[in-house]
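Participant: Return a 3D structure for these sequence lines:
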Amino acid sequence: MSISFEGRVAIVTGAGGGLGRAYALDLARRGAKVVVNDLGGARDGSGASLSAAQAVVDEITAFGGEAMANGASVTDMAAVEKMVANVKERWGRIDILINNAGILRDKTFVKMTLDDFRTVMDVHLMGSVNCTKAVWELMREQAYGRILMTTSSTGLYGNFGQANYGAAKLALVGLMKTLALEGAKHNVHVNTIAPLAATRMTEDLMPPAMLEKMGPETVVPASVYLVSEEAPTNVILNAGGGGIERAYVTLTRGIHLSAEEMTAETVAARFAEISDRTGELVPDNGSAQAQTALAGAR
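Facilitator: The predicted model follows:
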């Protein structure tokens, strides 16, 4: 099976370098028209320049692809809407959105300012919300859309010194899960990638020997599949260094208590049983979880 994006139009945020650049190049080589969006700021979000985005566009046009540079901040809804309007005017449609833009402001929670927390949330979470909202109705109308959120092992499993980043990244999983349900009947699929790659964002977070094996190209196959016509929906893939795994939000079988048993002491006494992962479930939605809880009501 050969995956092609001929006739498709893709927006990739944070595409001036690292993962976003790798996504943009691969999509363009496979025939997509690509919007290379990048504010061109520093790793902490300061500054702005269109040069990084334009450099990627130049790479794409050099091998015969078609692309346009855009310097909108994903936190600026008016700028995002203008970007979407410009793309629609030029190419008539938008088929793919990869929400990749991000910044880091790592500190332990005790040292982290609320501004550091809000800014990271604004870029990762609200930036993805803004871009998704701007293309959502168009994708519904054309009965086709593929949207990719970017989570992280920090969001899924935690990491010291990244409370703001982890909170934003797990929030994107929740966003994906609801949008996958709402977009299903309109053929709008929404998935999430948890990349582990050597980029400007991670250059001082991993040892050099590991970084050598974790180039952005090792994440591209999973991400490109998740925005292809054949893509599933409501999927989280971890990818990097040649490894690709699927992550799930699971539910143990738990216990069911009678009215007389409903005390904190019962929970303490039976906590191991509650935590037993034998036969654990993956609910399709929140209602399914509630039905599981009620099914054993006593």
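
Participant: From now on I want contacts and neighbour counts done on CA atoms only, so please keep to that.
Facilitator: Noted.

Participant: for this structure, what spans make up the helices?
Facilitator: 18-29, 51-62, 77-91, 114-121, 127-141, 153-157, 163-183, 208-211, 220-226, 264-269, 271-275, 286-295 (DSSP state H).

Participant: Please identify which of the ones you listed is closest to L237.
Facilitator: helix 220-226 (7.1 Å; Cα to Cα).

Participant: From the contact counts, what lies against the closest one?
Facilitator: Where contact means 3 or more Cα pairs under 8 Å, 6 or more residues apart in numbering; DSSP states H and E, helix 220-226 is packed against helix 18-29, strand 145-150, strand 188-195.

Participant: Check the offset of it from the chain's centre.
Facilitator: Helix 220-226 sits 12 Å away from the centroid of its parent chain (Cα atoms, centre = their mean, to the nearest Å).

Participant: ok, and what's touching it?
Facilitator: Helix 220-226 is contacted by residues 3, 19, 22-23, 26-27, 146, 148, 191-193, 231-232, 237, 239, 244 when judged by Cα atoms under 8 Å, 6 or more residues apart in numbering.

Participant: Another sequence for comparison is provided below:
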Amino acid sequence: MTLEFSGRVAIVTGAGGGLGRAHALALAARGAKVLVNDLGGTTAGDGGSPTAAQAVVDQIVAAGGQALANGASVTDPAAVAAMVQQAIDAWGRVDILVNNAGILRDKSFAKMPLEDFRAVIDVHLMGAVHCCQAVWPHMVAQKYGRIVMTTSSSGLFGNFGQANYGAAKMALVGLMQTLSIEGAKSDIRVNCLAPTAATRMTEGLLPPPVLAVLTPEAVVPALLVLASQDAPNRTIACAGAGTFEAAHITLTTGLHLGSGPDTPEQLAAAWAQVSDRSGSQVPASGAAQGQNEVTQAMAARR
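Facilitator: Prediction:
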């Protein structure tokens, strides 16, 4: 089966370089019409220039594809709405949204100014919210949509100096969990991609032999699967150096102890059993936690 995107319209944010550029080029090469969005600022989110997005568009057009450039900041809801309208006016629909735009303002938490925390949340989380809100009614109307959030191992598992970035990236997983449930009836599938790649945001952090295998292009196959017609729904796909994994938020079976005066001490003594991962599940929704708790409580009363 060939993953094919003819007739599909994709918006890729932060697509002027790195991962976003690789995503945009790959979607276009497989037939998608691509709106290439990039503010053209620094990795810290300062400044802006349309040249990066236009260069990617020129490359797509030179290869025989269709593409448009857009320089909107994803932090500006009005500009994002206009960006989506630009795609609708040109091509009549939006099938795929890749929320890839991001900035870095790394510092240890003790030294991090509040404005650096807010700025990173604003771009990664609220930027994705603005884009999702703008495409959502169009995807509902056409009963089709594929949305990919760019999460990170820094959010899933933590990373020193990235409290702001990690918080934003894990928040995108929470956004995905609910949008995937709400969009299912309209065939809007929402997934997360946690990439490991050598880009402008990671250069200087890793030795050259490692950087050589961590190309943005090595992540692209995962993006194409998540953006495809047969995409999964509510998945956290991880990709780097041509290796692909899936991450899961699981719930252990747990242990019913009741709520008596000695329960805190009982819980402390039984913590290893409570956190034992054998028999853990991947809940279908947040209701699974309460259902598990109440089921065990009712069984204990019999």
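
Participant: Post the TM-score for the overlay when you can.
Facilitator: For these two chains in superposition, a TM-score of 0.98 is obtained (TM-score structural alignment, normalised by the length of structure 1); 298 aligned residues with a Cα RMSD of 0.9 Å.

Participant: Packed most tightly, which of the helices of structure 1 would that be?
Facilitator: helix 18-29 (a mean of 24; mean count of other Cα atoms under 10 Å).

Participant: relative orientation of that helix and helix 51-62 in degrees?
Facilitator: 20 degrees (axes from the mean of the first three to the mean of the last three Cα atoms, to 10 degrees).

Participant: For D76 of structure 1, find the nearest of the helices and strands packed on helix 220-226 of structure 1.
Facilitator: Closest approach to D76 of structure 1 among these (Cα to Cα): strand 145-150, 18.1 Å.

Participant: how big's the offset between that closest one and structure 2?
Facilitator: With mean Cα distance after the TM-score superposition for structure 1, strand 145-150 of structure 1 departs from structure 2 by a mean of 0.3 Å once superposed.

Participant: Report the separation between A52 of structure 1 and G40 of structure 1.
Facilitator: 6 Å (Cα to Cα, to the nearest Å).

Participant: What residues of stretch 4-15 of structure 1 count as buried?
Facilitator: Across stretch 4-15 of structure 1, burial judged by 16 or more other Cα atoms under 10 Å covers F5, R8, V9, A10, I11, V12, T13, G14, A15.

Participant: residues contacting D116 of structure 2?
Facilitator: R105, N164.

Participant: again, only this time at 10 Å
Facilitator: D116 of structure 2 is in contact with A44, L104, R105, D106, K107, D122, N164, Y165, counting by Cα atoms under 10 Å, 6 or more residues apart in numbering.

Participant: Please apply the same query to V94 of structure 2.
Facilitator: 8-11, 33-35, 84-85, 87-88, 135-136, 138-139, 142, 144-146.

Participant: just A82 of structure 2 next, same as before
Facilitator: The contact partners of A82 of structure 2, taken as Cα under 10 Å, 6+ apart, are N70, A72, I88, A134.

Participant: repeat that with 7 Å
Facilitator: A82 of structure 2 sits next to no residue when contact means Cα atoms under 7 Å, 6 or more residues apart in numbering.

Participant: again with E6 of structure 1
Facilitator: With Cα under 7 Å, 6+ apart, E6 of structure 1 has these contacts: R30, G31, A32.

Participant: hmm, try it at 10 Å
Facilitator: With Cα under 10 Å, 6+ apart as the criterion, the residues that contact E6 of structure 1 are L27, A28, R29, R30, G31, A32, K33.

Participant: Tell me the one among these nearest to V173 of structure 1.
Facilitator: Among the contacts of E6 of structure 1, L27 lies closest to V173 of structure 1 (Cα to Cα), at 23.5 Å.

Participant: ok, and the closest non-adjacent residue to that closest one?
Facilitator: Leaving out its chain neighbours, the residue that sits closest to L27 of structure 1 by Cα to Cα, 6 or more residues apart in numbering is F5, at 6.8 Å.

Participant: picking that back up, which of the contacts of E6 of structure 1 are conserved in structure 2?
Facilitator: Cross-checking the contacts of E6 of structure 1 against structure 2 gives L27, A28, R29, R30, G31, A32, K33 as conserved contacts, using both residues aligned by TM-score structural alignment, their matches' Cα atoms under 10 Å.

Participant: nearest to D276 of structure 1, of the residues you listed?
Facilitator: Nearest to D276 of structure 1 out of the kept ones among the contacts of E6 of structure 1 is L27 (Cα to Cα; 43.0 Å).

Participant: would a markdown table of the contacts of E6 of structure 1 with distance to K177 of structure 1 be doable?
Facilitator: Listed next are the contacts of E6 of structure 1 as a markdown table, based on distance: Cα to Cα, whole Å:
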| residue | distance to K177 of structure 1 |
| --- | --- |
| L27 | 25 |
| A28 | 28 |
| R29 | 30 |
| R30 | 28 |
| G31 | 29 |
| A32 | 26 |
| K33 | 27 |
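
Participant: Name the nearest of those relative to A79 of structure 1.
Facilitator: K33 (20.2 Å).

Participant: tally of neighbours for that closest one?
Facilitator: K33 of structure 1: 26 surrounding residues under other Cα atoms under 10 Å.

Participant: Assess the claim that the residue nearest to L27 of structure 1 and E230 are in contact.
Facilitator: No - F5 of structure 1 is not in contact with E230 according to Cα atoms under 10 Å; the separation is 11.1 Å.

Participant: ok, back up a step: what subset of the contacts of D116 of structure 2 is buried?
Facilitator: The buried subset of the contacts of D116 of structure 2 - by 16+ other Cα under 10 Å - is L104, R105, D106, K107, D122, N164, Y165.

Participant: any idea how far D116 of structure 2 is from the third one?
Facilitator: The one in question is D106 of structure 2. From D106 of structure 2 across to D116 of structure 2, the span is 8 Å (Cα to Cα).

Participant: what touches both of those two?
Facilitator: Counting by Cα under 10 Å, 6+ apart, the residues touching both D106 of structure 2 and D116 are A44, N164, Y165.

Participant: Could you check how far the most centrally placed residue in structure 2 is from A237 of structure 2?
Facilitator: By Cα atoms, centre = their mean, the mean C-alpha position of structure 2 lies nearest to M149, the distance being 1.9 Å. Note on M149 of structure 2: its distance to A237 of structure 2, by Cα to Cα, is 10 Å.
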